[in-house]
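[1] sequence and computational prediction follow.
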Amino acid sequence: MIQTGDYNRLKVKKETDFGVYLDGGEQEILLPKRYVPKGTKPGDELEVFLYHDSENRLIATTDKPFGKVGDILMLKAVSTTEQGAFLDWGLMKDLFVPKSQQLSKMRKGQEYLVRIYLDNLTGRVAATEKIDPYLSNDPLTVQEKDEADMIVYRRTEIGYVVIINNVHTGLLHFPDVFRPLDIGDRFRGFIKAVKEGNKVDVVPGRSGYNRVEDETGKILRLLRENDGYLPYHDKSDPEEIYAFFGMSKKTFKMATGALYKQQKIDFTKTGIQLLDNA
């Protein structure tokens, strides 16, 4: 069964002067000539993205849009009308946001956090700023220490609400933030805690020993690239550590402690020194 607004693997049924027709089950779907890979012939299978063109015909493309149905992402408005706005999503035909799906009047040139969805009435792909109805922590599909994809959703008095794997919400507390964040920023993180009522706390980076192992390798590489010495230690400012290493001070201390125990670095009064055997 074909899925509009998503990638489909379809078989080529026939060739024409203006492209090839793909087997869509109950219908044939045109892949215009400009998108047909060289050497394509009937019987071949192609991975294509399906959406409706400006004449409301279901059409295929081998171009890759910035997102598909179910994705949440930042997109730029390229034009507006009384009926809604159009966003650039990487395809020839822009993505429509009905006026009823806007939180405030969209303006050309501005970026907005939206969710791509399939309109039940028209069957066409559209976008909405009204993301909350698509988010739920009941039930949760993640647990403590799981890694996940995060999107910054909004700022609160104690941190940032983030969207987890496009379906859940969590809180990134200010003490765990080590770089400036904007709405729509994406990062890889992990579930720090699951509290009563399925409330989730998250932290950027990777969890547990895997995280430390990754960071120790990074510190060793940076030491080798800087003649075996770096002027950072347990008294260094957390922001300076994050700016240089891309990790929190807590992770830096854990990683350098592990390297010290492995006799790969030594601590000096002003920083860390790579040992000859490292």
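    Looks like it came in fine.

[2] alpha carbons only for contacts and neighbour counts from here, please
    Will do.

[3] look at residue 258 and tell me its secondary structure.
    helix (DSSP: H, G, I helix; E, B strand; the rest coil).

[4] which residues does it contact?
    residue 216 (CA atoms under 8 Å, 6 or more residues apart in numbering).

[5] distance of it from residue 272?
    13 Å (CA to CA, to the nearest Å).

[6] try residue 73
    40 Å.

[7] likewise for residue 213?
    Distance from residue 213 to residue 272, counting by CA to CA: 18 Å.

[8] next one: residue 62
    51 Å.

[9] again with residue 2
    In terms of CA to CA, residue 2 sits 57 Å off from residue 272.

[10] who has more neighbours out of the two?
    residue 272 (21 against 14; other CA atoms under 10 Å).

[11] that one is in contact with residue 265, isn't it?
    Yes. Residue 272 lies in contact with residue 265 (CA atoms under 8 Å); the separation is 6.6 Å.

[12] can I take it that residue 193 is in a strand?
    Yes. Per three-state DSSP, residue 193 lies within a strand segment.

[13] touching, it and residue 144? I think so.
    Yes. Using CA under 8 Å, residue 193 makes contact with residue 144 at a distance of 5.4 Å.

[14] for residue 34, which three-state class applies?
    Strictly by three-state DSSP, residue 34 counts as helix.

[15] hold the first one in mind and look at this next one:
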Amino acid sequence: MANIGERATLTILREQPFGLFLDAGDELGEVLLPRREMPVKWNIGGEVDVFLYHDSEDRPVATMKRPKVMPGEFAYLEVLSINAVGAFLDWGLPKDLLLPFREQKERLEVGKSYVVHVHVDEASGRIVATRRLNKYLNKTLPKYEEGQEVDLMLYGKTELGYKAIIEGRHSGVLFANEVFRRLRAGEKTKGYVVQVRPDGKVDLSLYPPGRAKINDLESRIEDELKKRGGFMGLNDSSPAEAIHQVLGVSKKAFKQATGALFKKRKISIGDDGIRLTE
């Protein structure tokens, strides 16, 4: 049985001037595959793989294109227009995806992108997007293991750090003092599970267990020194706030990284700061 919001292999019933009619089963009946969407080669009685959604007049319609996001998934999509109904997002299909006003948490802007969840609305049967992400995140206790590599999508920032969707299902946090590079909402990246707390909250890291994150910070400090002409007015005695303001890391991480660079003779450490030696 073919359903809205899914891909299906459907039989070609007949051709009309505006396209091919496909057999989508008892519930949807015959659906149109518009002429601009038709495959180069086809025959009556043959089959075609399509995605099913609603056109601008709310009629079931087929497309051979693949949307940027399938219902049930999270995605980072651009706002193309806004009208009295809501915002319309670019999801790669001829008809833009509606994000109704009731599903928005903040004022959206045309040209900007936002993390949304896409689903088939139970009441209308239409495919829509929502900014109310927590409603669609899995609340069951995750079974991730410490150090496990996971796929992340960043979707927000708090005083603690960055919120991330784990494997398209659960939510976790990357703590700010453990992040050594700039992150943005919608970014997809690999991450690692630090721990799963008894309450189900997941602590994350961008780095595998061990020295990987310190090695990354070493490179960042070297790059920052080069940008500043080889000198930076920070050392082990600097306030933690000053270190965090410049590099966005904890004082402990800074001391570990600069200590390693000093041992490698890549920097010298003085009372006024650190200098490149190469």
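    On my side now, so go ahead. Computed from a prediction, not measured in an experiment: that's the story for all the values here.

[16] where do the helices sit along structure 1?
    Ranges of helices in structure 1, per DSSP state H, are 208-225, 238-245, 249-261.

[17] most neighbours per residue, which of those?
    helix 249-261 (a mean of 18; mean count of other CA atoms under 10 Å).

[18] just the angle between it and helix 238-245, please?
    Inter-element angle recorded for helix 249-261 of structure 1 and helix 238-245: 60 degrees (by axes from the mean of the first three to the mean of the last three CA atoms, to 10 degrees).

[19] chain center to helix 249-261 of structure 1: distance?
    Centre-to-centre, helix 249-261 of structure 1 and its host chain are 29 Å apart (CA atoms, centre = their mean, to the nearest Å).

[20] could you do stretch 31-50 of structure 1 as well?
    That offset, for stretch 31-50 of structure 1, works out to 28 Å (CA atoms, centre = their mean).

[21] any idea how far apart the tips of that stretch sit?
    Terminal-residue distance, stretch 31-50 of structure 1 (CA to CA): 9 Å.

[22] ok, now stretch 82-99 of structure 1?
    End-to-end span of stretch 82-99 of structure 1 (CA to CA): 8 Å.

[23] ditto for stretch 171-184 of structure 1
    Distance across stretch 171-184 of structure 1, first residue to last, is 15 Å (CA to CA).

[24] structure 1: which residue goes with residue 191 of structure 2?
    Mapped onto structure 1 by TM-score structural alignment, residue 191 of structure 2 lines up with residue 189.

[25] again with residue 100 of structure 2
    Checking TM-score structural alignment: residue 100 of structure 2 goes with residue 98.

[26] same deal with residue 129 of structure 2?
    Using TM-score structural alignment, residue 129 of structure 2 sits opposite residue 127 in structure 1.

[27] ok so, going back, quick one, which of residue 193 and residue 144 of structure 1 is more surrounded?
    Between residue 193 of structure 1 and residue 144, residue 193 has the larger neighbour count (other CA under 10 Å), namely 18 against 15.

[28] report the contact partners of the more buried one.
    For residue 193 of structure 1, the contacting residues are 143, 144, 145, 200, 201, 202, by CA under 8 Å, 6+ apart.

[29] roughly how far apart are the aligned partner of the fourth one in structure 2 and residue 276 of structure 2?
    The reference is to residue 200 of structure 1. Using TM-score structural alignment as the criterion, residue 200 of structure 1 maps onto residue 202 of structure 2. Separation of residue 202 of structure 2 from residue 276 of structure 2 (CA to CA): 38 Å.

[30] still on that earlier bit, could you check how far the match of residue 200 of structure 1 is from residue 143 of structure 2?
    Residue 202 of structure 2 sits at a distance of 10 Å from residue 143 of structure 2 (criterion: CA to CA).

[31] more neighbours: which of those two?
    residue 202 (21 against 8).

[32] I'd assumed residue 174 was in contact with that one.
    No. With contacts counted by CA under 8 Å, residue 202 of structure 2 stays clear of residue 174, the gap being 9.0 Å.

[33] just the strands in the stretch 101-250 of structure 1 please.
    111-118, 125-128, 147-155, 159-164, 168-173, 186-195, 199-204, 229-230 (DSSP state E, counting those that start in this stretch).

[34] any chance of the ones you listed in TSV, with distance to residue 42 of structure 1 too?
    As requested, these are exported to TSV (distance: least, CA to CA, whole Å):
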stretch	distance to residue 42 of structure 1
strand 111-118	30
strand 125-128	28
strand 147-155	39
strand 159-164	42
strand 168-173	43
strand 186-195	41
strand 199-204	48
strand 229-230	61
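
[35] so which of the ones you listed is nearest residue 7 of structure 1?
    strand 125-128 (13.0 Å; CA to CA).

[36] how big is the offset of the closest one relative to structure 2?
    Superposing on structure 2 and averaging over aligned pairs (mean CA distance after the TM-score superposition for structure 1), strand 125-128 of structure 1 comes out at 0.7 Å.
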